[in-house]
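**Student:** quick one, structure for this:
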Amino acid sequence: MSVVAPNLPLCCGRLTRAVWRGQVSVFRHCSRETNTAQGNISPKDILRPYKATGSTSGLSREEWLDKSKEFLKGLRECPLSELPDKYIALRRSKSRAHAPKSTHFLDYQRVRVVGGDGGDGCISFLSTFGKEFAGPDGADGGNGGHVVFKAVMGLRDLGHISSYIQGDKGEGGGNRDCHGANAKDLVIQVPLGTVFKLEGRVVANLEEEGAMFVAARGGAGGKGNVFFTTPVDQAPRVAEFGGKGESFCYEVELRTMADVGLIGFPNAGKSTLLRAISRARPKVASYPFTTLNPHVGMIHYADHHQMAVADIPGLIEGAHCNHGLGFTFLRHIERCNCLLYVIDTSQPRPWEQLEVLMYELEQYQEGLSLRPHAVVANKMDLPDAQENLEKVRTHIDLPLVPVSAKMGEQLVPLMALLRFLVDHSVTNHTGVSQTPLPT
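**Tutor:** Reported below is the predicted structural model:
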């Protein structure tokens, strides 16, 4: 569903407040007739230029469709008790936390990193018993601390990283040749797969555990007046200031945010679906744009595999032109290995939602919609949904699972299909064979 708000800035916060106050009263469904940006297109028209090369996973689109359809057919014919453990999602044994607010997932951060300044050198002259002018004894200052990022296991997002990071300053030099102490390096832990960009250029990619990146070096300590002693000048009255630390502004982002990303228009039921299949608690309300930041939930399977599913904020028409917060939202989709299109089956002509979504993804990045994907026909508990479902099957030649996220219906086949999507993506890169369904 898209929003038409004349004379209203497409700022997500202002738009949400306007909807809440009733200032926006005109809503229309995204359809082929009303979408002036794309013209008359269909999913086949969108993907026709890429059929020859196939998807990034190594298989052509026709091969992937055949495999997924065979999987869904076997899933319908196979009793749930005979499913392999890898396709059975475990039920949640713990209740959701009663915290007042749910934290969102942060996969992108602009960080200004400044190294620590070096300590200043000291100007001092020694005077001892019996020798009033013993000479200079001003020592050097200590070096400033570096700012270092280290990739570790156990972290999932960038929420703990501040937008401004500065290293510690080195200690200044003292008299009696007491050099200042060097400042300790500031080591900041980041998740595996963190990428650092400087002016759009990738400068570091921390893919292995323990990998480190020196983002900003600390300044050198200043020299004391002892350093400047010469045979000509035995009592120099000069010392150095400590060097300034390096300063850079990095774009820090995660290479992979989640295994599966839920994509759809506002109010398509993505947050409700994530609540139904995981213990995540994204905000759910009856007005659009309730989700402004991605939320990630974990699904646990019987073979001890954990899958991350991300609720991507809703897209609108023209997102590839940065309408609303289009680029910000589309950037999250780049970091999902698989895609799950969520459409509202209760709306008229629901298959056109998929056409608009795939068009926006292709316009933003060529081949983005070709990642392993499936379609979820949500809100099957609402009127006209069953009748629209038959029409959707005739217009969409993709793996389709009808569910009701609110009522919790048909979630078991959906979670089995999600596991198949992820395994298919991993298999095509690693060569590991799949576990077929029992016949």
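**Student:** make it CA atoms for all contacts and neighbour counts henceforth
**Tutor:** Fine.
**Student:** residue 260: neighbour count?
**Tutor:** 25 (other Cα atoms under 10 Å).
**Student:** how about it, what does it touch?
**Tutor:** The contact partners of residue 260, by Cα atoms under 8 Å, 6 or more residues apart in numbering, come to 308, 309, 310, 336, 337, 338, 339, 340, 418, 422.
**Student:** how about this one, so we can line them up?
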Amino acid sequence: MTEGNFVDYVKMHVTSGNGGKGSSHLHREKYITKGGPDGGDGGRGGHVIMRGNSNLWTLLHLKYKRHFRAGHGLHGSKSRSSGADGIDVYVDVPLGTVVRDTETNEILFEITDEGEEIIVAEGGKGGLGNWHFKTPTNQTPRYSQPGIPLSESEITLELKVLADVGLVGFPNAGKSTLLSVVTSAKPKIADYEFTTLKPNLGIVQYRDFQTFVMADIPGIIEGAAEGKGLGYYFLRHIERNSILLFLIPADAPDIKKQYDILLDELRRYNPEMLDKERIVAISKCDMLDDELKAELKVELDNELPIPYLFISSVAQQGLIELKDKLWAMLNK
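**Tutor:** Predicted coordinates:
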């Protein structure tokens, strides 16, 4: 998927259908000139329904279609004939989609399961026909109920990527390079910061034809939780990852300090992120000789509170050990 085709934020207007009105018909046929009430009920207005679809990875299909309108219920008729229900409109969304009220920013619901259906705009109920109102003292009611009007609202869809492993790191730490080496994904790679502007997903092939999904999001900088850099706009994609893989380059001035900054940004965005499994990968380790690596290892053993590995995506070093470790953590 190209970078421009990844859409994870869409606003739309949804409108349900009016309920049909009940009929006030009185029964009439040959030799029956004063029959009783036989007006049928109105049909229900159509719903607008969100439906989870595991074959979708982005909201691209909704980018240029922002209005969804369901059908109106038909009116009741004679012989207690009910009007047809309005046609429901289904909006397929990828798993991990959050639906918010645009005006209040309140989360209405989340779609996380294949085939899950939730009504976002409920159709109006059809009105009752006059035969419902027949009583011993009012045997020919000439009135019926009108249908309940439609409902409409402005909603916002946000996609939170569903992945097993999320890559967390500063810009230019080598996240996209790692993703391109361990998966078949082809993210944009260059030697300047914020090369990645949209999340990228890749499927990691493991032993015995087993797989897991890895996500690369744009780099985080200090102050991202307050909106600096690309801000918190993409931090939500880490919320659904099972494991956070912190990628810190071997030539970083202070590896422990970079890890602390990244962890603090996640904590300020959502403290629940600290409950996830974490591991650090020291990238670009092909720049280190054995002596420097040994010194760095002694230093990290004392400073880092979580497991770490040395890897090099370019030189293909430590990648098998990294996959083994991630797979063990996913299946703990």
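**Student:** list the TM-score for the superposed pair.
**Tutor:** Put the two chains on top of each other and the TM-score (TM-score structural alignment, normalised by the length of the second structure) is 0.73; 321 aligned residues with a Cα RMSD of 4.4 Å.
**Student:** returning to that earlier point: quick one: which of the contacts of residue 260 of the first structure is the most crowded by neighbours?
**Tutor:** When neighbours are taken as other Cα under 10 Å, the top entry among those is residue 310 (28 neighbours).
**Student:** didn't it look like it was pressed against residue 293?
**Tutor:** No: using Cα atoms under 8 Å, residue 310 of the first structure is not in contact with residue 293; the gap is 10.1 Å.
**Student:** show me which residues of stretch 129-145 of the second structure are buried.
**Tutor:** With burial defined by 16 or more other Cα atoms under 10 Å, the residues of stretch 129-145 of the second structure counted as buried are 129, 130, 131, 132, 133, 140, 141, 142, 143, 144, 145.
**Student:** could you single out the nearest of those to residue 5 of the second structure?
**Tutor:** residue 145 (48.5 Å; Cα to Cα).
**Student:** how much space between the closest one and residue 19 of the second structure?
**Tutor:** Between residue 145 of the second structure and residue 19 of the second structure the distance is 10 Å, computed by Cα to Cα, to the nearest Å.
**Student:** quick check: neighbours shared by those two?
**Tutor:** residue 127.
**Student:** quick one, helices of the stretch 151-300 of the second structure?
**Tutor:** Along the stretch 151-300 of the second structure, the stretches classed as helices by DSSP state H, counting those that start in this stretch are 175-182, 255-269, 290-303.
**Student:** in stretch 205-213 of the second structure, what's buried?
**Tutor:** 212, 213.
**Student:** now stretch 79-92 of the second structure
**Tutor:** Within stretch 79-92 of the second structure, the residues that count as buried by 16+ other Cα under 10 Å are 79-90, 92.
**Student:** please apply the same query to stretch 95-103 of the second structure.
**Tutor:** Residues 95, 96, 97, 98, 99, 100, 101, 102 are the ones in stretch 95-103 of the second structure that count as buried (16+ other Cα under 10 Å).
**Student:** and the residue nearest to the fourth one when sequence neighbours are not counted, what element?
**Tutor:** Right, residue 98 of the second structure. Spatial nearest neighbour of residue 98 of the second structure, chain neighbours left out: residue 110 (4.5 Å); criterion: Cα to Cα, 6 or more residues apart in numbering. Following DSSP states H and E, one finds residue 110 of the second structure within strand 107-111.
**Student:** C-terminal to that strand, what's the next element?
**Tutor:** Per DSSP H and E, the helix or strand that comes after strand 107-111 of the second structure is strand 117-121.
**Student:** that following strand vs the first structure, average distance?
**Tutor:** Following superposition, strand 117-121 of the second structure is found to deviate from the first structure by 2.5 Å on average (mean Cα distance after the TM-score superposition for the first structure).
**Student:** distance of the nearest residue to residue 12 of the first structure once chain neighbours are set aside relative to residue 263 of the first structure?
**Tutor:** Computed as Cα to Cα, 6+ apart, the closest residue to residue 12 of the first structure that is not its neighbour in sequence is residue 324, at 6.2 Å. With distances defined as Cα to Cα, the gap from residue 324 of the first structure to residue 263 of the first structure amounts to 16 Å.
**Student:** neighbour-wise, which of those two wins?
**Tutor:** residue 263 (26 against 20).
**Student:** for the more buried one, which non-adjacent residue is closest in space?
**Tutor:** residue 341 is the one closest to residue 263 of the first structure (Cα to Cα, 6+ apart), at 4.9 Å.
**Student:** burial of the counterpart of the one you found in the second structure, as a residue count?
**Tutor:** Aligned by TM-score structural alignment, residue 341 of the first structure pairs with residue 246 of the second structure. By the criterion of other Cα under 10 Å, residue 246 of the second structure has 23 neighbours.
**Student:** what does residue 169 of the first structure give?
**Tutor:** Neighbour number of residue 169 of the first structure under other Cα under 10 Å is 27.
**Student:** quick check: the gap between residue 285 of the second structure and residue 297 of the second structure.
**Tutor:** 12 Å.
**Student:** what does residue 9 of the second structure give?
**Tutor:** For residue 9 of the second structure, the distance to residue 297 of the second structure - Cα to Cα - is 42 Å.
**Student:** and these two? Which one has more around it.
**Tutor:** The residue with more neighbours, out of residue 9 of the second structure and residue 297, is residue 9; 18 against 15, by other Cα under 10 Å.
**Student:** contacting residues for the closest residue to residue 333 of the first structure other than its chain neighbours?
**Tutor:** Nearest residue to residue 333 of the first structure in three dimensions, chain neighbours excluded: residue 261, at 6.7 Å (Cα to Cα, 6+ apart). By Cα under 8 Å, 6+ apart, the contact set of residue 261 of the first structure is 309, 310, 311, 312, 333, 336, 337, 338, 339, 340.
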